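>>> Quick one, structure for this:
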Amino acid sequence: MALDITAARPWPALLDLPWRTPLEQWPEDILAALPRGLSRHVVRFLRFEGRVIAVKEIKADIARREYNLLRMLRRIGVPAVEPVGVVAGRIGTDGEPLDACLLTRHLQYSLPYRAMLSQTLRPDTADRLIDALAVLLVRLHLAGFWWGDVSLSNTLFKRSAGEFAAYLVDAETGELHDTLSDGQRAHDLDIARVNIAGELLDLQGGGFVDEDVDPVSVSGQILDRYAVLWEALTAIERFSDDKRWRVEERIRGLNDLGFDVGELDITTDFDGAHIQIQPKVVDAGHHSRRLLRLTGVDVEDNQARRLLNDLDSFRASQDRQNDDEEQVAHDWLTQVYEPITRSVPRELRGRMEPAEIFHEILEHRWYMSEKAQLDVTIESAAADYVEHVMPDKPDESAVVGVDTESIPVRAKRP
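Below is the predicted model of the structure:
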């Protein structure tokens, strides 16, 4: 068998895997029991050289196309799974050709929506998932990517300080352009609305979504959330010359949404009476980049916002507003963040990302302080959280035993 292996880096150990066997029949001892999202293809998780790799059996030309698309999306900073390689030229033990396999790296601490909602859906959880997907879709469209199959099933979600961050996991129907037309964007939104409604109806049929929830209404929220965010990021704004402060206000507003503005297009009237501005380069991850620069901690943007707020509180409590920002950040990291995250017992520490644990401890401290009507120290809050809350948290680094395939599934939109 002459395998044709395309990989992001040399990986000779790939040759040792059972490529002559259909993926559906691979032995259990090399597989990882992780929850799978819905897919029209066979997908398995593989424990391999200390990593977890997702393997999808698919036609060779489609596998190579998706592999290249994912590489380009990663290169331009769009949240997507990391492509590892493509294995083609497979021949079964019976001499018949087998489909190729696309390999991607499993996104640690992420879950498909069905595993995340394997318990009864809270009323606001669907809203937060839709918000995360809308943000992802806006980022994809700004980058010129038309998805073509927008759905919760084709997305992975990570917790991010009480919200969710969404990652694209299936790009086989996508197309990358310089820019997208309004019609292309509207088409993606229509696909999203229909697919999400169907997915929530499936969950409702399985008893995982309350009967009072209207899946059609919830799915329609992606249109509203997308429109608001797209307007904030791309709208042209015109104001009089004596209100130049609105340029800074626009930038701050975009920063609050988690986006950086690398360039502005600013024009004035001939008489200088009015100014017109439009963001030209808009990049997500404003808070995460600032936290990374100050502390070296690399987390989701909403988590970074929460940690930066605590850093600002630390600076104020120490009366160090005039001190060097990087020095204060270093002291906060070594005196607060690292000691608190390390105080979690090793056997519990891997259940969530350290930044998410820290966020939850901050929330726990707020509730404890409100109940006690006095300021509770973060050390006391951490100890109480570890004792009473952490043991009941699911292990999101590798959730096992979630039967997401037992829920009835409607046919996906072609």
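>>> going forward, measure contacts between C-alpha atoms and count neighbours the same way
Will do.
>>> Report the contact partners of the residue lying closest to residue 274 once chain neighbours are set aside.
The shortest distance from residue 274 to any non-neighbouring residue, by CA to CA, 6 or more residues apart in numbering, is to residue 240 (4.2 Å). When contacts are counted by CA atoms under 8 Å, 6 or more residues apart in numbering, residue 240 touches 273, 274, 275.
>>> what's the answer for residue 234, then?
278, 279, 280.
>>> and the residues you listed, which are buried?
By neighbour count, with 16 or more other CA atoms under 10 Å, the contacts of residue 234 hold 278, 279 as buried.
>>> Just the contacts of residue 234: which are in strands?
Among these, DSSP state E puts 278, 279, 280 in strands.
>>> this one next, for a side-by-side:
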Amino acid sequence: MELRILATPLEQQELLDLPWDMPLEEWPEWYLVALPRGISRHVVRFTRLGQQIYALKEVVQSFADREYRLLRDLERLDVPAVQAVGVVSGREAPGGEPLDAILVTRHLQFSLPYRALFARMMRRDTVERLIDALVVLVARLHLLGFYWGDCSLSNTLFRRDAGAFAAYLVDAETGELHDRLSDGQRAHDLEIARVNIAGEMMDLAASGHLDDTVDPIAIGDHVVERYEALWAELTEWESFDVNERWRIARRVERLNELGFDVAELDIVTDIGGRTVRVQPKVVDPGHHSRRLLRLTGIDAQENQARRLLNDLDAYAAETDQQGEDEAIVANAWVLDCFEPVIRGVPRELRGKLEAPEIYHEVLEHRWYLSEEAGHDVGIMEATRDYVNSVLRHKPDELAVLGGTSADPEDTQPLGIPWNDLR
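Modelled structure (predicted):
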């Protein structure tokens, strides 16, 4: 049997150096990176190659090939998911014993398995923020016709997003991509999610990592309730009087606030012309993050982008530039506000959080300092205080949770690299 590595030429060369003739669970420690892992029915390990960390999952070849194709499809659809790198098949032990294939994915920087988040006692509001992030991910997948088949916290990674979380699919083994999903397929996917998440909450409660006020069964039911409310907002018809056309703009605004763009509106009037029915045609989420990236080059999560855009609007008002071209104002905001804050973070602390998250937390910190002082505290004064009193004491998420990082400059996931901010 011949060893076959399906990957890009550069990654093929790097992957060749790994001990493919050994079962994954027997690999020597020097090949591995110790990172938190979710619960998996398969052997999963992490390895560093060059400046990247990869996740390796040992699985039957047909499953590995199928999941690789699905993850590549989701990547083309711009779905928040881990990135498939390749499949290694045709593996044999030195004695000729066949070994399962290995699916290789790129580790998601600054991502957190839910059990890492629950390493300390988790409060109810934090649980609900995780559930909200997962619900948005499931709704987005369903809009694209993707049936997950095993939705759970274990099969999801989370990244911090301006006080909330953004969810990423990490296991597509049971997934199916269709032109569209029936109501029955969506309901079945939700029922699997409800049962899985309730069980995961029970495990956390039994281990003492869940606040006593959190009811695991209620959390499972909450997933369904939150999903149904979001799905209705995204897809249902809304009827109103012809004189209430402002409600069309309000519907679009609500969807934008949720991070979804509206490609078009399906508008129907009754025979008398007095009643209007509207149904939005929603496209992929990311309304605010795309706008921020277009204006500034900063790549941020959706809530981070919303917060930074609000600060950009405030800057335009403070500098009397509301009527100016928004690209010009955005460039001035980057130079006057964003870059100075990021430069104010010492090099040794740059692996703590993503740069957009740091800027969001500085804005929060500035608000608290200003309220306490009774007057507006400058952004750089707030940055210095935040670095010394808050950031310095945070865990280094880039290093601990899978950054590539001896040198944060090479890994900071910013539209503007760290070395351009000096």
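>>> before we move on, the earlier item: overlap between the contacts of residue 234 of the first structure and the second structure?
With the contact criterion set to both residues aligned by TM-score structural alignment, their matches' CA atoms under 8 Å, the contacts of residue 234 of the first structure that also touch in the second structure are 278, 279, 280.
>>> can you pull the contacts of the closest residue in space to residue 273 of the first structure that isn't next to it in sequence?
The shortest distance from residue 273 of the first structure to any non-neighbouring residue, by CA to CA, 6+ apart, is to residue 241 (5.2 Å). Contacts for residue 241 of the first structure (CA under 8 Å, 6+ apart) come out as 272, 273, 274, 275.
>>> Of the residues you listed, which is the most crowded?
Each of the contacts of residue 241 of the first structure was scored for neighbours by other CA atoms under 10 Å, and residue 275 scores highest at 19 neighbours.
>>> Quick check: which element contains it?
strand 274-284 (DSSP states H and E).
>>> how far apart are that strand and its match in the second structure?
Strand 274-284 of the first structure, aligned to the second structure and superposed, deviates on average by 1.9 Å (mean CA distance after the TM-score superposition for the first structure).
>>> Pull the residues that contact that strand.
Residues outside strand 274-284 of the first structure that contact it (CA under 8 Å, 6+ apart): 139, 233-241, 244, 247, 258-269.
>>> Can you check which part of the second structure it sits on?
With TM-score structural alignment applied, strand 274-284 of the first structure matches the range 275-285 in the second structure.
>>> what separates that stretch from the chain centre, distance-wise?
25 Å (CA atoms, centre = their mean, to the nearest Å).
>>> Helix or strand: which one has the residue of the second structure most remote from its centre?
In the second structure, the residue that sits farthest from the middle, by CA atoms, centre = their mean, is residue 272; the gap is 46.8 Å. For residue 272 of the second structure, there is no enclosing helix or strand under DSSP H and E.
>>> List the residues that contact it.
Counting by CA under 8 Å, 6+ apart, residue 272 of the second structure has no contacts.
>>> and the longest helix belonging to the first structure, how far from the second structure on average?
The helix spanning the most residues in the first structure, taking DSSP state H as the definition, is helix 182-205. Once fitted to the second structure, helix 182-205 of the first structure is off its aligned match by 0.9 Å on average (mean CA distance after the TM-score superposition for the first structure).
>>> in that helix, what's buried?
Result for helix 182-205 of the first structure [16+ other CA under 10 Å]: buried residues 184-185, 187-204.
>>> counterpart of that helix in the second structure, which residues?
Helix 182-205 of the first structure maps onto residues 183-206 of the second structure, going by TM-score structural alignment.
>>> starting at the chain centroid, how far to that stretch?
With CA atoms, centre = their mean, you get 20 Å for stretch 183-206 of the second structure.
>>> cool, stretch 76-94 of the second structure as well?
Distance, centroid of stretch 76-94 of the second structure to centroid of chain: 19 Å (CA atoms, centre = their mean).
>>> Residue 267 of the second structure belongs to a strand, doesn't it?
Yes - the assignment for residue 267 of the second structure (DSSP: H, G, I helix; E, B strand; the rest coil) places it in a strand.
>>> which stretches of the stretch 51-200 of the first structure form helices?
60-75, 113-116, 125-142, 182-205 (DSSP state H, counting those that start in this stretch).
>>> how about residue 36 of the first structure, what's its match in the second structure?
Using TM-score structural alignment, residue 36 of the first structure sits opposite residue 37 in the second structure.
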